[in-house]
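Asker: sequence and predicted structure are below.
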Amino acid sequence: MSHTYNPLRTQFLPISQEDLAERGWDSLDFVFISGDAYVDHPSFAAAVIGRVLEAEGYRVGIIAQPDWTNPQSYLALGVPRLAFLVGAGNMDSMVAHYTANRRKRSEDAYSPGGKAGYRPDRATLKYVEGIRSVCKGVPVIIGGIEASLRRLVHYDYWTDKVRRSILLDSKADLLVYGMGEKPITEIARRLAAGEPIHTITDVRGTCVFNYGEPLLDPHCTVRLPDFETVARPDETGKRAYAWHFMLQKEHADPISGKILIEKTDTRWVIQNPPPLPPTTEELDHIYELPYTRQSHPVYQQAGGIPALTEVAFSLVSSRGCYGSCSFCAITFHQGRVVRGRSQKSLLREAALLRELPEFKGYIHDVGGPTANFFRPPCPKQAKGGACTTKECLSPEACSTLRADHREYLEVLRKLRALPGIKKVFIRSGIRFDYLLLDHNFGEAFLEELCAYHVSGQLKVAPEHVSDTVLNIMGKSGNRVYEQFRKKFEAINRKLGLKQYLIPYFIASHPGSGLNEAIELAEYLKKTGFIPDQVQDFYPTPGTLSTAMYYTGLDPRTMGPITVSRGERERKLQRALLQFDKPENWPLVREALIQAGREDLIGNRPNCLIPGTASSAHQKPEAPHKKSEPRSGGGNRPELKHKSRRTPSS
């Protein structure tokens, strides 16, 4: 069985001709071209897909971060027998390279030593172009976050334009979207049986293209607005884009979703329905494959791969998320149907961690996109998929939702009891609104969370305090967060612990103008918590919020919505969230005057900044001292596709 292997004796997948010679292989079935460095851990896409195919009997090699300026680098492992697999990495390459304000990043956590520059912009396009230039006739299959979220017409923030499907732009043969283990296994089987790539058109979780309108059953097919219409920069185009997005969202469920077709020039992109969610047994199998759980030794001299640090001793307990935050693309990638692993599998993996020499007794996380979503929220989702016309938690919790932390709590208790385990942390995020809905086990879970699974600070994501903005974000109202905050403080007082909530907030999200940003600043002033760093809204492919940003419409209602587009207003909103910094006072003053809120300028307790230049060295009087410390929350690129902890193919 897969769980009997020893990670200290397992081999890395081959990355060189020397590795092939050591195995006695003269060729490979698949070569995976990856935009990330090769980390053989179940939180990294290339490792997961490689190990899944290996378990099916295929020979797989990895070319990690090839030199895209030298096309011969794609042939380092020879020509694969069945196909090249191409993935830009665990993050969209543009998100990996640029901040929300389009500034170049100097670091890349998925590259050797954390240094930037090891992959190109739009890595999927560049890699396929390079492969095609040196190797004709071999199938090329693209996948991963970058391809998955760009699989159909999409708004591209970095060029401020609507782009075609990445399948057409890349000239690949096939696109795998979502979590790719099931699709790639079926494709491999059919390729190995001699079926040509151009006839593999019906696999769930894939997109293909066709010259001429496809002949499909109209009862099972939905036609999306054409690219030429959606790409128009006028009101007609914006409304078509919003409608296009809602049709995708409506058909993102594997049970009820239909085939989507989209016309671009003379070609048609065909999106097959999503793959069926993995069973618990299938998840157990995937995460217990023989990973070395380390970065490849070739990166040791460069300092290793920083992205491994956070997840090296973490356990992926579930997939999918029914939280449906507007700014998150997880529902378009992993889906809303939640599936969790078995307790036995998680305990086996935890026991395996103890064999690693670097393990010090601390499990860093037990979770997924949302840690306390461990099983489906209602019988309908368990049997028939997610609802297409309503959300589970917003604007109010669905009447059929059954919040239950019992099984997740049992897992945590059993993990804590394992010999050699000193501490089990939870870092992948808690939905506090869901927790409060559990009237049977929620209180016990929160108490044990505070007692055993938090180390001084618990990071949570209320995101805003304006109920108008929260509704647009798909989040519960601010009163829910306040209720949770009070419970958290009460339980820590009961336990005699001094622990703090570290809330994340987003500036300049659609729906948030200066008035809403000021409302948030006033809340921060009142509570005494001011973040060290602020997350600016980042319009990335595959999110409802990005559709709002581009169109100026709420696609759910087609009504107009406030959008902060200019860099100046984004700066003003960001400065308001850090109003206590003297270097921000000119921007804060400009924002307050512009909004007609001069009442917040002065030295009174409610004021945000000093009133005159002569008092600029003095901060306004604080209303009262609060116990929360300043946060080091940081910029969160993972907000756009919370799949950092979970692999994508």
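Answerer: Received it, and whenever you're ready, just let me know what you need. Residues are numbered from 1 along each chain as shown.
Asker: use CA for all of it now, contacts and neighbours both
Answerer: Will do.
Asker: in the stretch 201-350 of the chain, which spans are strands?
Answerer: With DSSP state E, counting those that start in this stretch as the criterion, the stretch 201-350 of the chain has strands at 206-211, 221-223, 259-264, 267-271, 294-295, 314-316, 318-319, 339-340.
Asker: hey, which of those is tucked in deepest?
Answerer: Relative to the other members of these, strand 318-319 carries the highest mean neighbour count by mean count of other CA atoms under 10 Å, namely a mean of 27.
Asker: hold the first one in mind and look at this next one:
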Amino acid sequence: MKKSINDSGQKARIDNPPKENKGFLPMSKSEMRTQGIAQCDFILVTGDAYVDHPSFGAAIIGRVLESRGFSVGIIAQPNWQENDDFNKLGAPRLGFLVSAGNLDSMVNHFTVNKKRRREDVYAPGGQAGLRPDRATIVYCGKIRENFGEIPLIIGGIEASLRRFAHYDYWQEKVRRPILFDSRADLLVYGMGELAILEIAEGLNAGIPVAQLTHIKGTAVISREPEVGDAVMLPATEDVMVDTQTYARATALIYQSNNAHDPQTYLQPTGNRYLQQNPPQQPLSQAEFDALYDLPFSYRWHPAYDQVGGVPGLNEVKFSITANRGCYGNCTFCALAIHQGKYVQMRSRDSIVREAGRMSKDPDFKGYIHDIGGPTANFSHLACKKQETRGYCQDRECLAPEPCKNIDASHKPYLETLRAVRKLPGIKKVFIRSGIRYDYLALDKDKAFFRELVEHHISGQLRVAPEHVSDEVLRHMGKPAFKVYEKFARNFKQIDEQLGKNQFVLPYFITGHPGCSLQDAVKLAEYIRDMGFFPEQVQDFYPTPGSVATAMYHTGVNPLTMEAVYVPKGREKNMQRALVQYNKRENYLLVHEALTKAYREDLIGTGKKALIPAKVKSADHQAPKSNKTSKTKQPNKTRSAKSVPAKQSKNKPKR
């Protein structure tokens, strides 16, 4: 196999785990013997380091199987250049499970500009290069090479979002469904706890993996089309060559994750079919609670102590997952076809139990970093109808206008937050997950809004209006910008009543499909008038599975089939530069952008100017970065006055 570009130093790869293993799933033969395991039922191969925490997919699937009496071994970040790591636990009795990790391996490895990342927070010591590109395919190839036709099941976000023919940004082409390239037997899509248990029980009962073809929440390769009421997607070969056909396929796939719609989806590929079975039903609250009562150690495996552990744990160690699923349905997000639109919420007692356990951790300092999920303030289904009929096929819950049937209430979430705040040893409970401010505005009871400002933020509340142009927001599936502006005013009012001196920190996306150069200039002007630069600006990243990625590839909104302007190449770079127009290295791009947009009025020394006619100093003066302390913030999001750019002293470097 060709050596990876990023097969870097071995110092962080753990080849000889220590003997001590208190409560972890085994990673070595010696650990298997210690736990009385002669042969693992399943071996789970993952692209992440092994962290025994429910935020890591390998841990949660391993613990779920263990809870049903199956033994599970972990092979974490194996050296794919050799065979030794794949053989170190022997052959499993029932099969191999493969996941690329918590992220698509290509997203993990590359920036939006296709540059190799230097760090990997899911690797020991944060070292990049310990997993291959397209990890699911590579790992499956090594397993087939070493173990032949053993049952092989793939899952995780990489497999889930690549289950149909999909546009691959890094190769700039449409690839086949990942089952064909990986040569796996089964693909588990979405949140796979129920599906993997059904697969395990079937294999344990002696059913050949080739006969496990109709398990909900899975996809398989079939040689004959499904008999009955199946949705036939355009063939892989057709979507590879025709963008309009790709867009139509995306629109159909977009409807394929409705748990109350028992349809099978088929995509012809060569002389076979990708068969996606209907999704699993969402977990009941009791099932969801039970997941978080499993005996996680909430630690990285002790094998990683010698290199300082796994940085990714630090972000979640003192955070609590309260919900899963999201009906916000932003087009740049693939959650709708991975976790689904059905919001599932853990019970208050379950969350309080986890917070209580957390408070006894010797490293805990009294601060819970987050209680949330994909959207923190979603705590139940969008409406009563979803319970029996699923979500609507012809409209969204929140955008462009909220549905009149939406059940906007924060009561369950608020009661949970109050209960956790009262626990001994808890000093503060933060909310760092995304808050949907449009949903917040629909709740007539303002108690949550007030307590959010009073108790659950530290100086700033991060929210994501994403853009200021309503045309761009429409293609993002977001509400009009006036909704955010009203939210910011209400936040300011509550904050002043409480005497808090806190502020809203907005996140924006640049270069999204539908965003013209004029729209990008409008965003830059808004940032100028805010009085400070936002901490994070995300350049649109065409990741597998999202509707916006389909727009990027096809130039068409697949949900409406209307043409969409797509900035690419140099113009996409100009849009990114505009939101950081104060940086010297962006001067030439910003100047070019303003000229092309016929906005030379923003070049010069006027009060509204973004850049001077000529730049002289390293960074011409402009609104301050929000990395300064909050006491130095100029007026913040509330009613920020423009801060004129000052002349500088050196010519820009080319």
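Answerer: Perfect, I can see it now. Keep in mind that this is a model prediction, so the values were computed, not measured.
Asker: TM between them?
Answerer: Here the TM-score for the pair of chains, by TM-score structural alignment, normalised by the length of structure 1, is 0.92; 611 aligned residues with a CA RMSD of 1.7 Å.
Asker: mind giving me the packing neighbours of the longest helix out of those in structure 1?
Answerer: Identified as the longest helix of structure 1 according to DSSP state H is helix 478-495. Here helix 478-495 of structure 1 is seen to pack against helix 432-437, helix 442-452 when contacts are counted using 3 or more CA pairs under 8 Å, 6 or more residues apart in numbering; DSSP states H and E.
Asker: in it, what counts as buried?
Answerer: Residues of helix 478-495 of structure 1 classed as buried: Asn478, Tyr481, Phe484, Lys487, Phe488, Glu489, Ile491, Asn492 (neighbour count, 16 or more other CA atoms under 10 Å).
Asker: okay, those in TSV with distance to Val298 of structure 1 next?
Answerer: Formatted as TSV, the entries for the buried residues of helix 478-495 of structure 1 read as follows, by distance: CA to CA, whole Å:
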residue	distance to Val298 of structure 1
Asn478	49
Tyr481	46
Phe484	46
Lys487	48
Phe488	45
Glu489	47
Ile491	47
Asn492	46
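Asker: picking that back up, quick check: the longest helix of structure 1 compared with structure 2, mean distance?
Answerer: Superposing on structure 2 places helix 478-495 of structure 1 at an average distance of 0.8 Å from its equivalents, by mean CA distance after the TM-score superposition for structure 1.
Asker: relative to helix 442-452, how tilted is that helix?
Answerer: Here the directions of helix 478-495 of structure 1 and helix 442-452 differ by 60 degrees (axes from the mean of the first three to the mean of the last three CA atoms, to 10 degrees).
Asker: so where is helix 478-495 of structure 1 in structure 2?
Answerer: Helix 478-495 of structure 1 lines up with residues 481-498 of structure 2 when matched by TM-score structural alignment.
Asker: can you check stretch 129-137 of structure 1 too?
Answerer: When structure 2 is aligned by TM-score structural alignment, the counterpart of stretch 129-137 of structure 1 is residues 141-149.
Asker: same question, stretch 552-562 of structure 1
Answerer: So stretch 552-562 of structure 1 sits over residues 555-565 in structure 2, by TM-score structural alignment.
Asker: could you pull out the helices in the stretch 401-550 of structure 2 for me?
Answerer: With DSSP state H, counting those that start in this stretch, the ranges of helices along the stretch 401-550 of structure 2 come out as 411-421, 437-442, 447-455, 470-476, 481-498, 517-530, 547-554.
Asker: and the contacts of the helix or strand that the last one is followed by?
Answerer: Beyond helix 547-554 of structure 2 in the direction of the C-terminus, DSSP states H and E gives the next helix or strand as strand 556-557. Strand 556-557 of structure 2 is contacted from outside by Gln244, Ala247, His475, Val547, Ala548, Ala550, Met551, Glu562, Ala563, Val564, using CA atoms under 8 Å, 6 or more residues apart in numbering.
Asker: and the third one, what does it touch?
Answerer: With contacts defined as CA under 8 Å, 6+ apart, His475 of structure 2 is in contact with Thr331, Pro513, Gly514, Ala548, Asn557.
Asker: is it possible to export these to JSON lines including neighbour count and distance to Gln502 of structure 2?
Answerer: Conversion of those to JSON lines gives the following (neighbours: other CA atoms under 10 Å; distance: CA to CA, whole Å):
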{"residue": "Thr331", "neighbour count": "24", "distance to Gln502 of structure 2": "30"}
{"residue": "Pro513", "neighbour count": "28", "distance to Gln502 of structure 2": "33"}
{"residue": "Gly514", "neighbour count": "25", "distance to Gln502 of structure 2": "33"}
{"residue": "Ala548", "neighbour count": "29", "distance to Gln502 of structure 2": "33"}
{"residue": "Asn557", "neighbour count": "26", "distance to Gln502 of structure 2": "38"}
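Asker: Val537 of structure 2: which of those residues is nearest?
Answerer: Within the set of the contacts of His475 of structure 2, Pro513 lies nearest Val537 of structure 2; the separation is 15.7 Å, counting by CA to CA.
Asker: next, the distance between the ends of stretch 555-567 of structure 1.
Answerer: Between the opening and closing residues of stretch 555-567 of structure 1 we find a distance of 24 Å, counting by CA to CA, to the nearest Å.
Asker: stretch 134-142 of structure 1 now?
Answerer: Comparing the first residue of stretch 134-142 of structure 1 with its last one, the separation is 17 Å (CA to CA).
Asker: distance from the chain centre to it, please.
Answerer: Shown here is stretch 134-142 of structure 1, whose average C-alpha point lies 28 Å from the average C-alpha point of the whole chain (CA atoms, centre = their mean, to the nearest Å).
Asker: which other residues reach it?
Answerer: Stretch 134-142 of structure 1 has contacts (CA under 8 Å, 6+ apart) with 71-72, 79-87, 124, 128, 167, 172-176, 197.
Asker: from these, which land in strands?
Answerer: When DSSP state E defines the strands, the subset of those inside them is Ala83, Phe84, Leu85, Val86, Gly87, Leu174, Leu175, Val176.
Asker: from Glu410 of structure 1, how far out is Ala444 of structure 1?
Answerer: Relative to Glu410 of structure 1, Ala444 of structure 1 is positioned 11 Å away (criterion: CA to CA).
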